[in-house]
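Asker: Sequence plus predicted model, see below.
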Amino acid sequence: MKLVIQNARVILRDRILDNAAVVCDGGRITAVLGEGDGVVPSTDGKRIDLGGRYLSPGFIDIHVHGGLGADFMDGSQEAIELSCSAHLQHGVTTLFPTTTTASDEQILRTIDAVKGARETPTGKWPLPRIEGIHLYGPYFATEKSGCHNKEACRVPMPAEFERYFQTGLIRIATCAAELEGSGAFYRAARDRGCLVTCGHSNSSWSEMEQAFESGMRHVDHFWCAMSSVQSVRARLGTPMQGSMLEFVLGTPEMSTEVIADGWHLSPELLRFAWRMKGVDRLCLVSDCNRALDMPPGRYLFGDAEDGGWILSDGMVGRGLDGGLASSVVALDNMVRHMHTAVGVPLVDAVRMASLTPAERTGIAEEVGEIAAGKRADFVVLTNQLQVDQVLVGGKIALTN
């Protein structure tokens, strides 16, 4: 179907085009027209006039656990689809359902449920694109497990993780670099084209260096559940060694991500990460759980068998001990906060929630920016950066 979106402020990878139009056909972008680029073509298809609102590329969440009362680890197709639909309402047009620490059987059940949602969706809710799974846990350091179940943390064993990779659904793979067997895990993930990640780890610079040689290129939620110089010293003694933080900042090829919900990290830390890594190596993620768009209360993080309880006040999740846990807001909140509270240009904030995660996960030829040839996945934003409409493949999936 042909589609023309006109009178839009189009957010490109490096600038904003005012009074612009985007032409689509067959679910793909065919042209982006700014002032002076010619007449907007007539069409026998659909025409949408945005009245000066923003047209953003659809957001891409590479680290997300659930929403609307459901967790991906619930292991049912209904839970997968409900969680995905919750994030679509916040402008996420592509996501990677993210696992937690759990048993082998529970992880395989979630993988099967994601496969069903991708291949034979029920049609109960409009869905974003599910590009693959983020295997996140169970290969964590127990002392850095955060709100994940410590009892389910374990070292990676080929007999187990090869079953996950053989499904063909794992696109992002996380493991703590200091664990025995991590090198084999990283190499297996690299050979399958995954974004290879270190997370929930107390690793030193030298351990990160070894992981890098095995294919690791990304670190999850910067400053959260990760090593510091002091924690490495406590584990390995003197002399003091560099930690994950120093390795990421000192290695240009490394990327990372931040939870910009206004609670996990202060504005100065978010600005620091943006300045140090730049927009092409820093992703925004939600790390959001089932409490998204739910009333304040007590929620299970992970599955009913192995999960633990967190408390949501509607703004952030906390463990029962009061410490920060998973986020309870979606990626649109992160974009708004980075721009309005942190002072990052809107173009950069949007890029870190779209093109940068697309590039890091190897899907940028298809999605991540508004450019000819890309999929027609869009978010219409008000002047206050609230989600007004969402389009997937050129079709309206949500209107608020």
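Answerer: It's in.

Asker: use CA for all of it now, contacts and neighbours both
Answerer: OK.

Asker: What's the end-to-end length of stretch 220-228?
Answerer: Criterion Cα to Cα, to the nearest Å; first-to-last residue distance in stretch 220-228 is 14 Å.

Asker: list the buried ones in it?
Answerer: Buried residues in stretch 220-228, counted by 16 or more other Cα atoms under 10 Å: Asp220, His221, Phe222, Trp223, Cys224, Ala225, Met226, Ser227, Ser228.

Asker: where along the stretch 251-400 of the chain do the helices fall?
Answerer: For the stretch 251-400 of the chain, applying DSSP state H, counting those that start in this stretch gives helices covering 267-277, 331-340, 346-352, 355-360.

Asker: got JSON lines for those, with distance to Gly66 and mean neighbour count too?
Answerer: Formatted as JSON lines, the helices of the stretch 251-400 of the chain follow (distance: least, Cα to Cα, whole Å; neighbours: other Cα atoms under 10 Å):
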{"stretch": "helix 267-277", "distance to Gly66": "24", "mean neighbour count": "17"}
{"stretch": "helix 331-340", "distance to Gly66": "12", "mean neighbour count": "22"}
{"stretch": "helix 346-352", "distance to Gly66": "21", "mean neighbour count": "25"}
{"stretch": "helix 355-360", "distance to Gly66": "19", "mean neighbour count": "24"}
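
Asker: Below is structure B, check it against A:
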Amino acid sequence: MTVTNRTALAGARLVLPGGVVEGDRLAVEGERIAGLGGDTGPGDLDLTGYTVVPGFVDLHVHGGGGASYASGIAEEALLAARTHLEHGTTTTVASTVTGEIDEVARQAHVLSELVEDGVLAGIHFEGPFISHNRCGAHRPDLLRDPDPALVRKLVDAARGHARMVTLAPELPGGLDSVRMLADLGVIAAVGHTDSDYATTLEAIEAGATVATHLFNAMPGIAHRAPGPIVALLEDERVTVELINDGVHLHPSVLDLAYGTAGANRVALITDAMGAAGMGDGLYPLGPLQVQVKDGVAMLPDGSSIAGSTATLDRVFRRALTVGRLTLGQAVESLSATPARLLGLGDSIGSLETGKLADLVVVDSEGYDLVAVMRRGRWIVGGERFSTVKPA
């Protein structure tokens, strides 16, 4: 006999698509949200003083817990996914990093199996089709022009689970690869690019719909050369990634992006490498070594930031306590917007009846993470809630 998991959360502040509701009830049955509102029942968990938001969705993450998705080792990928899950990321798109084409294809094969197992939601190829001038923490000698045949080789290696490819559209083959990816239903993302404004517009017209970590690894805005940033911000078809870790972007730059694009076009990401959830030290990022000191990941020579050490609960908390976002805006950028971009908006990204019960519980004062539920089952923290006392 199949036993269906049933629970209800009562008294919590719920961040719903229509706004914030105080002291409401959310029922879970099996893997899904069974209902919102209604009277408190016996056995309901008392979440008075807590806020419930939908599970976070990370479009761009390279690792965590000391492990890397670019290792090509399933156990490492599982550890990285689990680390971020415990910090509220209930949906993860695993990002690779520049390497030899055959090696990245092998990594994609391993990651695709974890997609099929339901651990990951897809694969994002960041590199090797990026600009030497803006390569950041990618090995310059392994970079390649985005020849459509090479891009297709990586997409095929993902066995239908490639979600996104970051490339520099100004390179030979760049625009043709954007068109091919759009035809295949894979997101073409502009990033690690030296593109100018006009070429970026061409890429958007060709089908590019994402800006990979906007502002980072691309030319800045100049008054007579607006560059890729302005082109990506001003087009309503483009979703822009932002790394809100306190290192990559000044708070005023986030304000600029939100003021121009709005939360429905901003996806807050971690761009985390293996040190996320860990301490300082040396960590691998693909074929490179990264030095983490005081929580900041850098190449050992200090020439470039090398991803972040953030988790999305930290990004969420920072958006509300350091930034100027409302609860609704933060939830949209961490859940609804990336879910919609991935084509998963019907099942995740918001607290609605019938959607998967992917939930994050935070303290209503400082927004510290308290508990995480994925598909109706507590991952961390569920044991701390007592049942509602009878009136």
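Answerer: Cool, the structure landed. Keep in mind it's a predicted model, so treat the numbers as computed, not measured.

Asker: Dump the helices of the stretch 251-400 of structure 1 to a markdown table, plus distance to Gln6 of structure 1.
Answerer: Listed next are these as a markdown table, based on distance: least, Cα to Cα, whole Å:
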| stretch | distance to Gln6 of structure 1 |
| --- | --- |
| helix 267-277 | 32 |
| helix 331-340 | 23 |
| helix 346-352 | 19 |
| helix 355-360 | 22 |
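
Asker: Can you check which of the ones you listed gets nearest to Trp205 of structure 1?
Answerer: helix 267-277 (17.6 Å; Cα to Cα).

Asker: residue contacts, Gly174 of structure 2?
Answerer: For Gly174 of structure 2, the contact set (Cα atoms under 8 Å, 6 or more residues apart in numbering) comprises Asp145, Pro146, Asp147, Pro148, Leu167, Ala168.

Asker: just His337 of structure 1 next, same as before
Answerer: Taking Cα under 8 Å, 6+ apart as the test, what His337 of structure 1 contacts is Ala260, Asp261, Gly262.

Asker: which residue lines up with Ile187 of structure 2 in structure 1?
Answerer: In structure 1, the residue matched to Ile187 of structure 2 (TM-score structural alignment) is Leu195.

Asker: tell me the SS of the residue nearest to that match when sequence neighbours are not counted?
Answerer: Excluding the flanking residues, the one nearest Leu195 of structure 1 by Cα to Cα, 6 or more residues apart in numbering is Ile172, at 4.7 Å. Three-state assignment for Ile172 of structure 1 (DSSP: H, G, I helix; E, B strand; the rest coil): strand.

Asker: okay, now the counterpart of Ile172 of structure 1 in structure 2: neighbour count?
Answerer: When structure 2 is aligned by TM-score structural alignment, Ile172 of structure 1 is paired with Met164. Using other Cα atoms under 10 Å, Met164 of structure 2 has 27 neighbouring residues.

Asker: Same check on Gly262 of structure 1?
Answerer: As a burial measure, Gly262 of structure 1 scores 18 neighbours (other Cα under 10 Å).

Asker: To which residue of structure 2 is it aligned?
Answerer: So Gly262 of structure 1 corresponds to Gly246, using TM-score structural alignment.

Asker: Then Met226 of structure 1?
Answerer: Match for Met226 of structure 1 (TM-score structural alignment): Met218.

Asker: Could you do Ala291 of structure 1 as well?
Answerer: By TM-score structural alignment, Ala291 of structure 1 lines up with Ala275.

Asker: So that match is in contact with Val61, correct?
Answerer: No: contact criterion Cα atoms under 8 Å: Ala275 of structure 2 and Val61 do not qualify, at 11.4 Å.

Asker: tell me the contacts of Ala211 of structure 1?
Answerer: Contacts for Ala211 of structure 1 (Cα under 8 Å, 6+ apart) come out as Ala177, Ser182, Gly183, Tyr186.

Asker: circling back to that earlier point, overlap between the contacts of Gly174 of structure 2 and structure 1?
Answerer: Of the contacts of Gly174 of structure 2, the ones still in contact in structure 1 (both residues aligned by TM-score structural alignment, their matches' Cα atoms under 8 Å) are Asp145, Pro146, Leu167, Ala168.

Asker: sec struct for the equivalent of the second one over in structure 1, please.
Answerer: What it means is Pro146 of structure 2. The alignment partner of Pro146 of structure 2 in structure 1, by TM-score structural alignment, is Pro156. Following three-state DSSP, we place Pro156 of structure 1 in the coil state.

Asker: Count the residues that sit near Pro156 of structure 1.
Answerer: Pro156 of structure 1: 23 surrounding residues under other Cα under 10 Å.

Asker: So which residues of the stretch 101-250 of structure 2 form strands?
Answerer: With DSSP state E, counting those that start in this stretch, the ranges of strands along the stretch 101-250 of structure 2 come out as 122-126, 162-167, 187-190, 210-211, 239-243.

Asker: scratch that, the stretch 1-150 of structure 1 is what I was asking about
Answerer: Using DSSP E, counting those that start in this stretch, strands in the stretch 1-150 of structure 1 cover 2-11, 16-25, 28-33, 46-49, 54-57, 59-64, 66-67, 70-71, 92-97, 129-130, 133-135.
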